[in-house]
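**Student:** Starting from these lines, generate the structure:
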Amino acid sequence: MGKRFLFVMEEWAGSGHRMAAQALAEELRLRSGVESTRIVGGLETASPALRGLSRFFYLGMLRYAPPLWQRLYEQESLWNAALKKPLGWWLSKRLIQELLLKEEPDVVVATHAYCLSALAHAKQKMDKPFHLVSIPTDFHINGFWVHPLIDTYIVAHEQLADVLATDYQVSPEKIHVHGIPVRPDFSRADIRDKPNWRVQLGLEPEKFTVLISGGEGGHGGIKRVLQELLHVQEPMQIIVIAGKNARLHQQLEAWLRQEESLQHIVWIRGYEQQMWQWIGAADAYITKPGGISCAEALAMKTPLILYQPLPGQERRNSGFFMRNEAAIVAMCPEDIRTVIGRWRNKKQWEDAIMRMEVVRRPDSAQRTAEYLLGL
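**Tutor:** A predicted model of the protein is given here:
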């Protein structure tokens, strides 16, 4: 009998948590000694009603009251108290009944913090205990991800390991710096150079190429960024990934049809399953700083311009990249245009790639899968 792995994420809170779980599940399936790798939504399993309420509240805050959400996010002690005591205890009972007794996992991996404390409480109550792993999918750490009953923490960088050990008194033996897991197609795709990726996608191989994306939801002031880039004099290729935001997709296509004498090649795309191809083809990637998006760009050695982070963890991610000089954080579309102009110089573009090495961990999923199998 092989090991049974259970991945608990929250798909309503952004795609990154799901992508990290999928990356590890894919890596584990390539190895012997694995009986099952199941990915589930924590709240979707334990309480669909609470999942719906949480999603409504989260998306509503991001859309209508971003400053308020930022202030709420920073109330770490309040969230910790709720998740670790009343809510955590109640959810743990639901998770045991609806999931853990049926799955009988050997290892449970949480890629979102919502049900992490509930899983820790459940572990205490189970006749067959499991190894509980916390994998924050951002480039910062806070108390939501920490609990005394967690067995292992896998983090993106040594600075996060220091925060766990210093601020939260986590034993260093529990902490492993493997990076944020990205799917095998990203971690193994940087062997192909950018002109080859462009040929595969039907793009002009030697033309400077810019990729713009705002995640699955198409966030990040994409139209304003595109308008600014169209004013660049030297021709280039611009690819916009609108994600699942069909309204944005239609608006951009309609607007471009009205533009006369475009000197740039502009592609408007919807949701792309194979994002590694587009990130691989790009010389510059303009995106909001989701943890997975940044980790994917790092794996592909595509320089990052971070713009309009969502409140909460994405603003902390921006701070991390600024401190480590591993990406450019643009305050306005004009800044983006300036950076693109600099990166047309090959030496400056290569320097931007070199600075990414400080935080780059393309083999995170492989290293983490090997570690989990060896528990």
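
**Student:** contacts and neighbour counts: CA atoms only from here.
**Tutor:** Will do.

**Student:** Now name the helix or strand holding the closest residue to residue 141 other than its chain neighbours.
**Tutor:** Counting by C-alpha to C-alpha, 6 or more residues apart in numbering, residue 160 is the residue found nearest to residue 141 once chain neighbours are left out, at 6.1 Å. Here residue 160, judged by DSSP states H and E, is contained in helix 158-167.

**Student:** ok, now residue 267?
**Tutor:** If you go by DSSP H and E, residue 267 is part of strand 265-269.

**Student:** Could you name the helices and strands sitting against that strand?
**Tutor:** Applying 3 or more C-alpha pairs under 8 Å, 6 or more residues apart in numbering; DSSP states H and E, one finds that strand 265-269 makes contact with strand 237-241, helix 246-258.

**Student:** could you show me where the strands are in the chain, in order?
**Tutor:** Shown for the chain, the strands assigned by DSSP state E span residues 3-9, 34-41, 107-110, 131-134, 152-155, 175-177, 209-213, 237-241, 265-269, 284-287, 304-307, 328-330.

**Student:** now the residue nearest to residue 141: how far from residue 83?
**Tutor:** Going from residue 160 to residue 83 by C-alpha to C-alpha, to the nearest Å gives 21 Å.

**Student:** Would you do the same for the sequence below? I want to compare the two.
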Amino acid sequence: MPTRVLILSASVGSGHKAAAAAIEQAFQRYPEFEVINQDALLHTSRIYQVAATDAYFALVKENPWSVGWLYDYNDEPFKNERGLSRVLNMLNGQPLVKLIEDYHPNIIICTHFMPAGIAAQLLLEERINSRLGIVTTDYDFQGMWLSRSFNHYFVALDEARALLASFGVDDERITVSGIPVTSLLSEPFDCNGVYERYNLQADLPVLLVSAGALGGGPALEIVEQIMGMKTPVQTIVVCGRNQPLRQAVTTMTAAKAEHFRVLGFTNEMPDLMRAATLFVGKPGGLSTAECMAAGLPMVVIDPIPGQEERNSDHLLENGAAIRCRDLPVLGFKIDQVLQEPGRLEGLRAGTQRLARPDAARVVIETLLNDTTSPYVFDREQRRRIIAVSRGKTEPELVVPPPPDTVILYDDETGVLLGTITPTQMKFLDTYLVEEHSDDETYYLDEPTLDYLIEQHPDPELLTVLRSILRTRTHVEIRFVLP
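**Tutor:** Below you'll find the model as predicted:
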């Protein structure tokens, strides 16, 4: 019987499904495996589907600030797996539960946290015996992705791995794979052929403006800014499935039609990305990962608060993008990138720090070689992880100084100078002068040390005092009593 693989995504935006499709595509190298790729959202109740898609996109369009609030609110680990939330997820996901149980996969790969949570619950209840791999699809790790049971996590950045490690996840169960992207970005590429197909000039920069698969965002304002640029450029505007937008852009650019190519939905984005000079658009997880794999720097526009804001932060930190917060200066900012010597080359170098074109292959090979049993967070571990996510440190992790130790600091710089015993502190109290009763410092210099030597301190105290003056001529010592 062939090894059965179930890939589960969710059509909340296009990124989760695109990552799942990339993994399915990479499985073509393994014909001995039986692979099914399903949109988990289609196997939930109609109410759940509306809440996860229509309501979400309405918030993005009308109240984007609320999306950021929801992102932060749900950033706490296990929030969607507690009490009523877990019950509602399981009830709304009963068709998905049936799909998983009927198929009984050997391996489950989830590119969205909703099916990951349901699969984890089935593992905990021992209703399935599968390896569960969870593949995140943004550069940041949101707490909702953390499941109570799993085999392996696949994240985009070392920083995400460090966060999971801070939660206590075993490093061997975390792989920095990157976000899975289509293998077309790694196939041989004929740049001249793309230029010829779209009638582009090889000596002019190419801007690739993306309004997303659904054709949203401030595309008209972006095009207006590009039309006013000083640098001669060629622009490809991808309007997705928004035909009215495509018509509006075509009308707007009619006077400069030789410099614009206005497209609807296209399957040629991998070629267009590799032929372009700059990408102008929103930093969705998959769009960003594809640009990085293509070596294409980004001009970030209007990121959705939450995951896109954080994606933007990582792009900027790695020098792979610029961000335009005010559309009236977009043309000016792109002009700067194209005209400043070395600026574009620096951005391209930044993309290489984030590029992971083989992410899908890494996911597959890691899971195929994974022989571990599913890991389960117990109640105490979950409690600790939640505390850490809130910025709280477990009391037992704070190691107090020994009860018989007096700690000495440089009062001006806060530098630790050493430790002495209460008996040694009593000696200093006897022979050094306090300026007032609440004084917590003592002045020490060479003459003072000579005076103390005449009073016959014990050798260990003398060693500490000499070491303090080894790199300084004087110091005001602050002491902290046990």
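
**Student:** Fetch the TM-score of the aligned pair.
**Tutor:** After superposition, the two chains reach a TM-score (TM-score structural alignment, normalised by the length of the first structure) of 0.91; 367 aligned residues with a C-alpha RMSD of 2.2 Å.

**Student:** before we move on, the earlier item: switch the strands of the first structure over to CSV; also include distance to residue 348 of the first structure and mean neighbour count.
**Tutor:** Shown next, in CSV, are the strands of the first structure (distance: least, C-alpha to C-alpha, whole Å; neighbours: other C-alpha atoms under 10 Å):
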stretch, distance to residue 348 of the first structure, mean neighbour count
strand 3-9, 39, 24
strand 34-41, 42, 17
strand 107-110, 39, 25
strand 131-134, 37, 21
strand 152-155, 30, 23
strand 175-177, 29, 19
strand 209-213, 15, 24
strand 237-241, 19, 22
strand 265-269, 23, 16
strand 284-287, 12, 26
strand 304-307, 13, 25
strand 328-330, 13, 20
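
**Student:** Make TSV from the ones you listed and add distance to residue 201 of the first structure to it.
**Tutor:** Converted to TSV, these look like this (distance: least, C-alpha to C-alpha, whole Å):
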stretch	distance to residue 201 of the first structure
strand 3-9	32
strand 34-41	31
strand 107-110	35
strand 131-134	37
strand 152-155	34
strand 175-177	35
strand 209-213	12
strand 237-241	11
strand 265-269	11
strand 284-287	16
strand 304-307	21
strand 328-330	26
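
**Student:** residues in contact with the residue nearest the centre of the second structure?
**Tutor:** Nearest residue to the geometric centre of the second structure (C-alpha atoms, centre = their mean): residue 140, 1.6 Å. Contacts of residue 140 of the second structure were listed using C-alpha atoms under 8 Å, 6 or more residues apart in numbering, and they are 156, 157, 160, 307, 310, 311.

**Student:** per the alignment, residue 216 of the second structure corresponds to what in the first structure?
**Tutor:** The alignment partner of residue 216 of the second structure in the first structure, by TM-score structural alignment, is residue 219.

**Student:** Would you agree its match is in contact with residue 288?
**Tutor:** Yes: the criterion here is C-alpha atoms under 8 Å, and residue 219 of the first structure meets it with residue 288 at 7.5 Å.

**Student:** Looking at these two, which has the bigger crowd around it?
**Tutor:** Neighbours per residue, other C-alpha atoms under 10 Å: of residue 219 of the first structure and residue 288, the larger number sits with residue 288, 28 against 20.

**Student:** Just give me the match in the second structure for the more buried one.
**Tutor:** The equivalent of residue 288 of the first structure in the second structure is residue 282 (alignment by TM-score structural alignment).

**Student:** doesn't residue 300 make contact with its match?
**Tutor:** Yes: between residue 282 of the second structure and residue 300 there is a contact under C-alpha under 8 Å: 5.7 Å.

**Student:** got the contact list for the equivalent of residue 6 of the second structure over in the first structure?
**Tutor:** Structural correspondence for residue 6 of the second structure with respect to the first structure (TM-score structural alignment): residue 6. Residues near residue 6 of the first structure by C-alpha under 8 Å, 6+ apart: 36, 37, 38, 39, 40, 103, 105, 107, 108, 109.

**Student:** Would you mind giving these as CSV with distance to residue 132 of the first structure added?
**Tutor:** Listed next are the contacts of residue 6 of the first structure as CSV, based on distance: C-alpha to C-alpha, whole Å:
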residue, distance to residue 132 of the first structure
36, 16
37, 15
38, 15
39, 15
40, 15
103, 14
105, 10
107, 6
108, 5
109, 6
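
**Student:** For the stretch 201-350 of the first structure, which segments count as helices?
**Tutor:** With DSSP state H, counting those that start in this stretch as the criterion, the stretch 201-350 of the first structure has helices at 222-229, 246-258, 275-281, 291-300, 313-324, 333-343, 346-356.

**Student:** Going by contacts, tell me the helices and strands next to the shortest one.
**Tutor:** When you say that, I think you mean helix 275-281 of the first structure. Using 3+ C-alpha pairs under 8 Å, 6+ apart, helix 275-281 of the first structure is in contact with helix 194-201, strand 209-213, helix 291-300.

**Student:** closest one to residue 13 of the first structure among the ones you listed?
**Tutor:** Residue 13 of the first structure sits nearest to helix 291-300 of all those, at 12.6 Å, using C-alpha to C-alpha.

**Student:** rewinding a little: so what's in contact with residue 219 and residue 288 of the first structure at the same time?
**Tutor:** Common neighbours of residue 219 of the first structure and residue 288, using C-alpha under 8 Å, 6+ apart, are residue 213.

**Student:** thought residue 236 of the first structure was touching residue 265?
**Tutor:** Yes: the pair residue 236 of the first structure / residue 265 is scored as a contact, 6.4 Å apart, by C-alpha under 8 Å.

**Student:** Now stretch 324-335 of the second structure: buried residues?
**Tutor:** The neighbour-count check on stretch 324-335 of the second structure (16 or more other C-alpha atoms under 10 Å) flags 324, 327, 330, 331, 332, 333, 334, 335 as buried.

**Student:** Make CSV from the residues you listed and add distance to residue 448 of the second structure to it.
**Tutor:** Formatted as CSV, those follow (distance: C-alpha to C-alpha, whole Å):
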residue, distance to residue 448 of the second structure
324, 61
327, 66
330, 66
331, 68
332, 65
333, 63
334, 65
335, 66
